[in-house]
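*Asks:* got a structure for you, letters missing:
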């Protein structure tokens, strides 16, 4: 009776969680979660300088040239308000968690992305219930009025800082940053390269505190309570509850930690009540608690991958191991025990087989997790790590050992014993080995596959199919699998038939001050003209803007890339594009650049065996019914694309003298990409001869004089409209943004 009652409770909880998730999805589709709540501080006019009063409710985080924290507001310009604000302070300050402050700065609402497929920072903040940002540039604008920290949170932040300080003082910079991620989930010190290799090797999850960390903490303290202090079993379980909650607070209480914490607490409470543990019950209960606290956490990538990986391991691992369990020890490893010698051989064989089983277990756990998160990795990061199945076998055991050494290192620093030096050396060497192995796995050719962004229907059908494969003997699941396969095949065919095969589409991506133009021709072939580029070495436009846009359009191959000049804001983004896509031909001129990034581009082109065509004289070629002309002028290429009655002229950094020269080469154009990013006044002769209907300006901010000069034309600037797309069937023109 009790068993049936428990089963009914489990089913009820799972149903309740699924219904609640469906409700959240419906509300998201209706746009409910994208609305700023009433009376929220974000409803005030953005762009103005305001004074906010409130309490700092997060530990101020130092990164690059700014300090960031969340402010729980109660006043704006001495008027009562409410809501959380992300504050970025660009001066040195000693602000602490719990401080009551008055801060003056520029107030604004985060913008939506201007390029489709790129990271939506506005939505990311909205899902954390943060709807506005305050930027502070003067120390005089910050006044600490009082301090009212929560004792528990203050203690956890202090302990977190002490742990980080111990690692910083005793380990090399790189090892300190990695060990901080492994033990308490602190990733602010990780370099972009370290993050990249951990991702490419498929082991980024070890830098996110998750179930294994929480379970390890529970096991360690349970052992101490039972074997050192001789505490009774139930009391030991009870003492674990505050310790696990405190550890979750130290790590920042992110979704994987909360999920693991709730599941561990459910197991402990079940033990205290002397009941059987149901793992699925624990998972769904953890999900329900997190989503009740903040429903939009459902759309957080970390939340989805954490639960997908956990359910994947629980569901697939036993099934994988079941197939392996059918195979017995080979005969030569399992000899009959005729004598002592043969007994020894059998003992060795059994131990050897146990080791093989252990390795297979890690492999199968990794495989189960990778299958479960593969579509999510493709959707959010456009990559799937193939090497992860192998790398995890070597890395996971080392991670557990480094987790132990990390905590011992901190304890040794408190006691101040000679053990501190030894422990520090061991920890440093161990983490160095982890980084070395991960770097090795990440740089194996084809260790990671870059893929386009899969549609939502594909992800849903993928999960239905992989679950159904193990239930194919059941009649209903057999037909579900057949139907899923049919849908998976029909939708792409339908989308292809729906595509207008007479349409030329040209998109000017918003890359700030620079050019990146994607052309899709009527026959389906494509071309990328320039790739943008930022002068900030920390920001890769190719990786963060151009590539996501192309992946979002389901692009994996580019027929032609044309680099029109040698300036960094034209070619820097192409480095990542050449790494991420299959390029059939790279067209450029013989100009030379002395910048290091240009040599990086040439190196990437060489490594990828991309055919290069250098233009020194006028070049003409056709793409379906489109005629493309490329003309070299000094250190730039000028391009003209014609499709029936439609024509586009792409001019880059050309002087007035060059504008006058090419005026005789081109007649009226429908579209003109304004030279020099709209920063310099145009030649009157050039403008009168070209006489464009539309003037496209790819820039961060066009010159007012140029805007005045173009007032009789239809002006579209990426600084105002974001990404601009022009569609034409050769006669009619449609401009969208």
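*Replies:* Arrived safely. Since the structure is predicted, the reported quantities are computational estimates derived from the model, not experimental observations. Residues are numbered from 1 along each chain as shown.

*Asks:* going forward, measure contacts and count neighbours with C-alpha atoms only.
*Replies:* Fine.

*Asks:* where exactly do the strands run in the stretch 501-650 of the chain?
*Replies:* Along the stretch 501-650 of the chain, counting by DSSP state E, counting those that start in this stretch, strands occupy 504-508, 517-520, 526-529, 557-558, 560-562, 582-583, 586-589, 612-615, 619-623, 626-633, 636-643, 646-650.

*Asks:* how about the ones you listed in TSV, adding mean neighbour count?
*Replies:* Shown next, in TSV, are the strands of the stretch 501-650 of the chain (neighbours: other C-alpha atoms under 10 Å):
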stretch	mean neighbour count
strand 504-508	21
strand 517-520	21
strand 526-529	22
strand 557-558	18
strand 560-562	22
strand 582-583	18
strand 586-589	20
strand 612-615	14
strand 619-623	12
strand 626-633	18
strand 636-643	20
strand 646-650	20
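
*Asks:* I'd like those strands laid out as CSV, including distance to residue 250.
*Replies:* CSV is the format used below for the strands of the stretch 501-650 of the chain (distance: least, C-alpha to C-alpha, whole Å):
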stretch, distance to residue 250
strand 504-508, 46
strand 517-520, 46
strand 526-529, 47
strand 557-558, 45
strand 560-562, 49
strand 582-583, 44
strand 586-589, 51
strand 612-615, 53
strand 619-623, 59
strand 626-633, 59
strand 636-643, 55
strand 646-650, 55
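
*Asks:* who's in contact with the closest residue to residue 171 other than its chain neighbours?
*Replies:* Closest residue in space to residue 171, ignoring its immediate chain neighbours: residue 428 at 5.7 Å, by C-alpha to C-alpha, 6 or more residues apart in numbering. When contacts are counted by C-alpha atoms under 8 Å, 6 or more residues apart in numbering, residue 428 touches 171, 172, 175, 176.

*Asks:* so where does residue 428 fall, helix or strand?
*Replies:* helix 419-442 (DSSP states H and E).

*Asks:* Could I get the buried residue list for that helix?
*Replies:* Under the neighbour-count criterion of 16 or more other C-alpha atoms under 10 Å, helix 419-442 has 420, 423-424, 426-432, 434-435, 438-439, 441-442 buried.

*Asks:* Return the distance of it from the chain's centre.
*Replies:* Its chain's C-alpha centre and that of helix 419-442 lie 26 Å apart, by C-alpha atoms, centre = their mean, to the nearest Å.

*Asks:* Same question for stretch 482-490.
*Replies:* 30 Å.

*Asks:* Can you name the residues in contact with that stretch?
*Replies:* Defining contact as C-alpha under 8 Å, 6+ apart, one finds that stretch 482-490 is touched by 458, 461, 464, 465.

*Asks:* what about versus this one:
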């Protein structure tokens, strides 16, 4: 029944999403212009305002409006406004590992982004309730920055009010790396404790009727949920708490798993695409792991020691959510359960003292400035704790993104282990499966497949019992060691070539055996390419170290991502950088040289005839007088059996003529399998004579949609079609993957689109 309702709700949501208010009007405009351009005017009502520093986001129906804070300072929730600006579709992620803005906003019912040039209020009427809660939230957040230092105010604003605008990004990454970033979200656990505390106070101390107590506490929780912006964890906690109140009113027993199921159903009925969000899956998997894994194990073994209780509880929750953590974040904190064991108990003290200091500050500032030292000391302790653990080996274990198959295998084995650890296995197992006393709580298919494991367990148990070792201790520790290994990315036994969708620029990642190689990585349209595209892509591929980086030339659309890894990132290392020989005395490469020297990375300069691993450099020549940066480009030929690939950087027609003047090289590059089309498809490269010589089967065009250069130029597209070159374009296909299998190239695209 739940499944039928969910499918029906998704279909309704799809209809609203595709036919909702503003949709037709905006689609007609975008189609008549382009997905990235056009001056657009629309009237609508403000649904929500989100202020983060100097960035303002306004929600209006299916549109997110990016506006200047100064221009929007008089706006209120519920105002009717006229907005003029540029509108575009929200795009899908186009590379593995990249954050999918489309699916995130899809869950919120948002389809378009509008960058406002001008806004004016046409009706000043507003929603008093929503505007009041927004104003209270802004007031409290502003006061926090007056009471506490920067780190504490940012932590408190995020943990209490769900506002991360004051949070330091480096500090957030430190907490995330060590597994306590969840403390920066409004905790459902603390919401539940707060709600129950209010209820018990009204019930026990003031002696009100339980219906009145439940209604009052429930109303306070709903108001608090609105105050925090209603994140999923808070909505879940509020619904579960309301379920607990209703259960008491009806005289029924409260069940954690049932309450979580009701909360999940309510959220999915309102926003069905939340099912695909990391926050929803992690929040509910943690709750179900408490009710179905941790609590039964602790009860089974009657664990009363507080330290051991917390340790087992934390380990089991981490193991239950580990597949989701590695799927969405590509790594897991090895010492996270230990850090949480220390950090979580302090969180209640932090919340109480920080809220007390905030309230007291309004009445008596000197007293508040004394109280503030307690939460500030706690945050300082968190930072020192995470910094210390970060220095330990394997603090954060990189797994890459596991496949769905790996996740299924993990949970099957986890369920088998859970059955063994929870239920007594008889000393002798009869051959007839029906005589095995299985419990009805475990699905039949898992029980059936577990018979071999249980028989093996029984034999081992008898042997270990004789030696005095407890089998369940072995199983528990074995689980911690063996299960996470299932989630590590399965290494490929074939060469892989990935053309990353960088926007306007080039980025190629190649996996040959155990070697990880980059040929360029940069973008002019994606300003944070290194941080939000390249690094997540490499982590998704489980890359910790890059053995070789070829920088074809110095242009920023080929180097910005590599410069990010060299200058800002400290998680992905680079062993060797190769530059074109003309760069030897060229000051345009000084920034790369300085960054490499700071990381103690070796630099080599290559020219025609140099071999690096499986690559042969065929351009440039040892001519340091080449002034045109594009003509300095390294051109690399890769051979594997009958497969041949040519990577041309931005080499132009002058470089192509020099290459064709060498008969030996002409023989090598004739009839290639794969060509990275030169200079993003510009008419300054890919001359007809050169394409005729290469006679490539496949051509890859790397460029950004709607770029100001007009790439790819129609002359190049015509030549490629004339010589029957099958083209793939990153602007249309997203990331393009080429797998070399038995001298054959298997090509797949991330966005499942190709020009035949």
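*Replies:* All right, it came through fine. Model, not experiment: these values are computed from the prediction.

*Asks:* Translate the residue nearest to residue 171 of the first structure into the numbering of the second structure.
*Replies:* The equivalent of residue 428 of the first structure in the second structure is residue 376 (alignment by TM-score structural alignment).

*Asks:* quick one: that match and residue 153 of the second structure, what's the gap?
*Replies:* Counting by C-alpha to C-alpha, to the nearest Å, the separation of residue 376 of the second structure from residue 153 of the second structure is 9 Å.

*Asks:* ok, which stretches of the stretch 601-737 of the first structure are helices?
*Replies:* All helices of the stretch 601-737 of the first structure, identified by DSSP state H, counting those that start in this stretch, fall at 656-662, 684-690, 704-709, 718-721.

*Asks:* Which among these is found nearest to residue 411 of the first structure?
*Replies:* Within the helices of the stretch 601-737 of the first structure, the stretch nearest residue 411 of the first structure is helix 718-721; the backing value is 53.8 Å (C-alpha to C-alpha).

*Asks:* quick one: contacts of that closest one?
*Replies:* The contact list for helix 718-721 of the first structure (C-alpha under 8 Å, 6+ apart) reads 114, 508-510, 512, 696-702, 724, 737.

*Asks:* Show me those residues that map onto strands.
*Replies:* Among these, DSSP state E puts 508, 696, 697, 724 in strands.

*Asks:* Could you verify my assumption that the first one touches residue 516?
*Replies:* Yes: taking contacts as C-alpha atoms under 8 Å, residue 508 of the first structure lies within contact range of residue 516: 6.1 Å.

*Asks:* who touches whatever residue of the first structure lines up with residue 50 of the second structure in this structure?
*Replies:* For residue 50 of the second structure, the aligned position in the first structure is residue 60, judged by TM-score structural alignment. Residues near residue 60 of the first structure by C-alpha under 8 Å, 6+ apart: 67, 68, 69, 70, 95, 96, 97.

*Asks:* Tell me which of the residues you listed persist in the second structure.
*Replies:* When you map the contacts of residue 60 of the first structure onto the second structure and apply both residues aligned by TM-score structural alignment, their matches' C-alpha atoms under 8 Å, the shared contacts are 67, 68, 69.

*Asks:* Wasn't the first one part of a strand?
*Replies:* I take that to be residue 67 of the first structure. Yes: counting by DSSP: H, G, I helix; E, B strand; the rest coil, residue 67 of the first structure is part of a strand.

*Asks:* Who are the contact partners of it?
*Replies:* 60, 61, 88, 89, 90, 91, 92.

*Asks:* The last one - nearest residue in space that isn't next to it in sequence?
*Replies:* By the measure of C-alpha to C-alpha, 6+ apart, the closest residue to residue 92 of the first structure outside its immediate chain neighbours is residue 139, 7.4 Å from it.

*Asks:* State whether that neighbour and residue 94 are indeed in contact, as I suppose.
*Replies:* No: contact criterion C-alpha under 8 Å: residue 139 of the first structure and residue 94 do not qualify, at 10.3 Å.

*Asks:* neighbour-wise, which of the two wins?
*Replies:* Ranked by neighbour count (other C-alpha atoms under 10 Å), residue 139 of the first structure and residue 94 place residue 139 first, with 14 against 7.

*Asks:* for the more buried one, what are its contacts?
*Replies:* 91, 92, 93.

*Asks:* Against residue 144 of the first structure, how distant is the first one?
*Replies:* As defined by C-alpha to C-alpha, residue 91 of the first structure lies at a distance of 15 Å from residue 144 of the first structure.

*Asks:* any chance of the helices of the stretch 601-737 of the first structure in JSON lines, with distance to residue 166 of the first structure too?
*Replies:* JSON lines is the format used below for those (distance: least, C-alpha to C-alpha, whole Å):
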{"stretch": "helix 656-662", "distance to residue 166 of the first structure": "61"}
{"stretch": "helix 684-690", "distance to residue 166 of the first structure": "65"}
{"stretch": "helix 704-709", "distance to residue 166 of the first structure": "55"}
{"stretch": "helix 718-721", "distance to residue 166 of the first structure": "46"}
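
*Asks:* can you tell me which of those helices comes nearest to residue 129 of the first structure?
*Replies:* helix 718-721 (27.1 Å).

*Asks:* on average, how far is that closest one from the matching bit in the second structure?
*Replies:* Following the fit onto the second structure, the mean deviation recorded for helix 718-721 of the first structure is 3.9 Å by mean C-alpha distance after the TM-score superposition for the first structure.

*Asks:* Would you mind listing the buried residues in that helix?
*Replies:* 718, 719, 720.

*Asks:* can you check stretch 648-667 of the first structure too?
*Replies:* 648, 649, 650, 651, 652, 653, 654, 656, 659, 660, 662, 663.

*Asks:* closest to residue 473 of the first structure among those residues?
*Replies:* Relative to residue 473 of the first structure, the closest of those is residue 648; by C-alpha to C-alpha it sits at 59.1 Å.

*Asks:* Map the closest one onto the second structure.
*Replies:* Match for residue 648 of the first structure (TM-score structural alignment): residue 645.

*Asks:* surely its match meets residue 675?
*Replies:* Yes: between residue 645 of the second structure and residue 675 there is a contact under C-alpha under 8 Å: 5.8 Å.

*Asks:* ok, residue 365 of the first structure - contacts?
*Replies:* 313, 317.

*Asks:* Name the helix or strand for it, please.
*Replies:* If you go by DSSP H and E, residue 365 of the first structure is part of helix 340-381.

*Asks:* contact partners of whichever helix or strand comes after that helix?
*Replies:* Sequence order places strand 383-385 as the next helix or strand after helix 340-381 of the first structure, per DSSP H and E. With C-alpha under 8 Å, 6+ apart as the contact definition, strand 383-385 of the first structure has outside contacts at 199, 200, 201, 202, 374, 377, 378, 447, 448, 449, 450, 451.
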